[in-house]
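Colleague: Predicted model and sequence follow; I will ask about them next.
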Amino acid sequence: MHITTDKTALDIALIHDFLSTTSPWAQGIPLETVQRSIEHSLCFGGFIDGKQIAFARVVTDHATFAYLMDVFVLPDFRGQGHSRHLLEVIQDHPDLQNIRRFILVSSSARGLYEKFGFRSPATPENFMEIHRPDIYR
């Protein structure tokens, strides 16, 4: 799998379709919202033979904080090491070195993320959120 951060290579329709219909976290997300989120994030697209099969984005200030989100590999390509490769490329990206706090929220693939150093918060009582899980419905 070839991975690029070139946003012009991304298949926005495919990303929107996966997020809005398949992902459990962004059901019904509008296309315009996906476009705006990509515009303001460091994005990683995974491609095989010119076809996009994976995606992830990182919301970051490129200095101290990063939030990994919207990570997916299309179902037909899972179990082939593509998620691991995608995470390796993300962690090796020059803009994400020496980040003090790198977070993600995930209800699945915890074992994969743990291999890359992600853990439950050491002080979960310090984290706060406004969570609107049905905002796109």
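Modeller: Yep, that arrived.
Colleague: use CA for all of it now, contacts and neighbours both
Modeller: Will do.
Colleague: Report how many residues lie close to G45.
Modeller: A count of nearby residues for G45, using other Cα atoms under 10 Å, gives 26.
Colleague: Next up, identify which helix or strand it is on.
Modeller: strand 42-48 (DSSP states H and E).
Colleague: you'd agree V59 is in a strand?
Modeller: Yes: counting by DSSP: H, G, I helix; E, B strand; the rest coil, V59 is found in a strand.
Colleague: isn't it right up against L68?
Modeller: Yes: with contacts counted by Cα atoms under 8 Å, V59 reaches L68, the gap being 6.6 Å.
Colleague: this is the other structure I want to compare:
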Amino acid sequence: DRTTFAWLCDVYVPREARGRGLAKALLAAVRARMEEYGVPRVLLVTSSAQELYRSVGYDEVEPGKWMILPLG
């Protein structure tokens, strides 16, 4: 069996630590690891952080909700 996607959930940076690039660093690490494992896509659901995910390459699948990051 081969993995067809990774599910990303519960990414959180405390308010006092925001603005330092921590979320982008976490997402870059997730992307690198999933590419290393050969996972073809990462899926998530968010209504509050779409701009963040768009900024690192995710696309909306369902506006205001589902997003996808195609890999490799």
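Modeller: Ah, there it is. No experiment lies behind these values; they were computed from the predicted model shown.
Colleague: Now the TM-score, please.
Modeller: For this chain pair, the superposition-based TM-score is 0.69 by TM-score structural alignment, normalised by the length of the second structure; 60 aligned residues with a Cα RMSD of 2.0 Å.
Colleague: on that earlier part again, could you tell me where the strand holding G45 of the first structure falls in the second structure?
Modeller: Across the second structure, nothing matches strand 42-48 of the first structure (TM-score structural alignment).
Colleague: burial of the aligned residue in the first structure for E16 of the second structure, as a residue count?
Modeller: The alignment partner of E16 of the second structure in the first structure, by TM-score structural alignment, is D76. Neighbourhood size, D76 of the first structure [other Cα under 10 Å]: 8.
Colleague: now D76 of the first structure, what's its secondary structure?
Modeller: Recorded secondary structure, D76 of the first structure: helix (three-state DSSP).
Colleague: Mind listing what's buried along the strand holding G45 of the first structure?
Modeller: Neighbour-count burial for strand 42-48 of the first structure flags L42, C43, F44, G45, G46, F47 (criterion: 16 or more other Cα atoms under 10 Å).
Colleague: these two touch, right, the fifth one and H2?
Modeller: Think G46 of the first structure. Yes: between G46 of the first structure and H2 there is a contact at 5.6 Å, judged by Cα under 8 Å.
Colleague: got the residue ranges for the strands in the first structure?
Modeller: For the first structure, the strands defined by DSSP state E cover 2-4, 42-48, 51-60, 65-73, 101-104.
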